[in-house]
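Peer 1: I'd like to go over a predicted model; first the sequence, then the structure.
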Amino acid sequence: MPKKKNFCTICRRVSQKLFLKGEKCVSTKCSLIKKSYIPGIKSKKIRPGTSDYKKELMEKQKMKEFYGISEKQFKGYVKGILKKKGKVEDASLELIKKLEKRLDNIIFRLGFASSRAQSRQLVSHGYFLVNGRTLNISSCQIENHDIISFKEQKKGKMIFKEIVSVLKKKECPSWLKLDKETIKGEIVAEPSLESAGIPAEISSVFEFYSK
């Protein structure tokens, strides 16, 4: 059985909020507020030194954990873009598109889950339809004008009712369209660097994997 991730420790390790636990991250219960120092370092005044490699590693970790994906998957996205060097106009934007258009991320962005971790759990349990068909692969790339909705059989679940109540005040990115009446979402444009709000330097991520 895989070890459960401690999301609060991940944020403390990179010294930045990655918003991995939904509402807790924007409340006073956030562990980064109480313990802003890196785990394993007892004094708040002591900070480890930095080098170019450490900085690049840190930025890579931030971005990978922000989306909650494995090292293998993340490396695959970056390496795939690096192989297209000269054919891709904006490598950073290309990476963002790959990550933002994953099914688990879109469900999170639409407000159908409180975190990407919860999104992946719901996807694996078959909660969602894409263009009317069940899709239970979190990493699946969703195309423009695809329609994401809840499976009818899942609408009686308590978690669906909780999501509906939260959706009333939900504002999703401009590249997504959310119908709060039918509880359906659609990709209407391409995601942008600005809308993604990445808490990392993407150039450092490419530097890390280009060596």
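Peer 2: Happy to help now that I have it.

Peer 1: all contacts plus neighbour counts: C-alpha atoms, from now on.
Peer 2: Noted.

Peer 1: helices of this protein, start to end?
Peer 2: Counting by DSSP state H, the segments of the chain that form helices are 7-13, 31-34, 52-67, 71-82, 91-100, 103-110, 116-124, 158-167, 193-196, 202-209.

Peer 1: for the ones you listed, which one sits closest to N131?
Peer 2: helix 103-110 (12.5 Å; Cα to Cα).

Peer 1: show me the contact partners of that closest one.
Peer 2: Helix 103-110 is contacted by residues 67, 99-100, 113-116, 119-120, 123, 137-142, 148, 170, 172-173, 176, 178, 185 when judged by Cα atoms under 8 Å, 6 or more residues apart in numbering.

Peer 1: try this one side by side with the last:
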Amino acid sequence: MARYTGPVCRLCRREQQKLYLKGDKCYTDKCPVAKRNYAPGQHGQGRRGNMSNYGLQLREKQKVRRYYGISESKMRKYYAMADKMQGVTGENLLKILEMRLDNVVQRLGLAESRAEARQLVTHGHFVVNGRKVNIPSYLTSVGDVIEVKEKSKASPKFKELVEKHQGTTKPWVQFNSEKLQGNIISEPSREDIDLPIEEHLIVELYSK
């Protein structure tokens, strides 16, 4: 399935909640969800009837896919991994998604959005444990060190991002602003994942 390349604000409006896909714009009055809190399209303002259980499950799954910017095939792959792990399957799924390299880069404040993080990773601006990694879906592990590549550290963009997002990283990652380096110190807990989602609905959908 091809990646969605249209206006990402339509995705937020479709879910009728902010998915924070545009970085800083999502926190301003310019956010389309704040101005037009209804689904896109000519019938977007029409009445929405009661949604079936399947509809609720599907919407929750779509929210997560859009939030992390992944395809359906990737989502199914991660669900299969989560289902084999010990613990609660839904929470395991969100932990796997959080450990993707593009998400970690965004969590460290080195990108304003996951889309930008994916682009930066693809362009080879980061090294993991000293090795260049340009695959956004690369799954990091506890103890990994993610660092901006030496040649990229002089870029004013990274300095600007660090100043803007100083102190906004999550408890499961540590960030050294001088070295432009982050450490994964633990797996994220469910409380660390600021996603208003009912992951059990996704499990119900995929377990049918």
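Peer 2: On my side now, so go ahead. Quantities reported herein were computed from a predicted structural model and do not represent experimental measurements.

Peer 1: quick one: TM-score?
Peer 2: Scored against TM-score structural alignment, normalised by the length of structure 2, the superposed chains reach a TM-score of 0.92; 207 aligned residues with a Cα RMSD of 1.8 Å.

Peer 1: tell me the most buried of the helices of structure 1?
Peer 2: Across the helices of structure 1, the average number of neighbours (mean count of other Cα atoms under 10 Å) peaks for helix 103-110, which reaches a mean of 25.

Peer 1: run the angle between it and helix 158-167 for me.
Peer 2: Between helix 103-110 of structure 1 and helix 158-167, the angle comes out at 50 degrees (axes from the mean of the first three to the mean of the last three Cα atoms, to 10 degrees).

Peer 1: average distance between helix 103-110 of structure 1 and structure 2?
Peer 2: Once fitted to structure 2, helix 103-110 of structure 1 is off its aligned match by 0.5 Å on average (mean Cα distance after the TM-score superposition for structure 1).

Peer 1: quick one: that helix aligns where in structure 2?
Peer 2: Helix 103-110 of structure 1 corresponds to residues 101-108 in structure 2, going by TM-score structural alignment.

Peer 1: what about the matching stretch, distance to the chain center?
Peer 2: The chain centre lies 8 Å from the centre of stretch 101-108 of structure 2; the measure is Cα atoms, centre = their mean, to the nearest Å.

Peer 1: stretch 116-124 of structure 2 too?
Peer 2: 14 Å.

Peer 1: can you redo the helices of structure 1 as TSV with distance to F19 of structure 1?
Peer 2: Formatted as TSV, the helices of structure 1 follow (distance: least, Cα to Cα, whole Å):
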stretch	distance to F19 of structure 1
helix 7-13	8
helix 31-34	11
helix 52-67	7
helix 71-82	18
helix 91-100	15
helix 103-110	12
helix 116-124	9
helix 158-167	17
helix 193-196	13
helix 202-209	18
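
Peer 1: so which of those helices is nearest E152 of structure 1?
Peer 2: Ranking those by proximity to E152 of structure 1 (Cα to Cα) places helix 158-167 first, at 10.5 Å.
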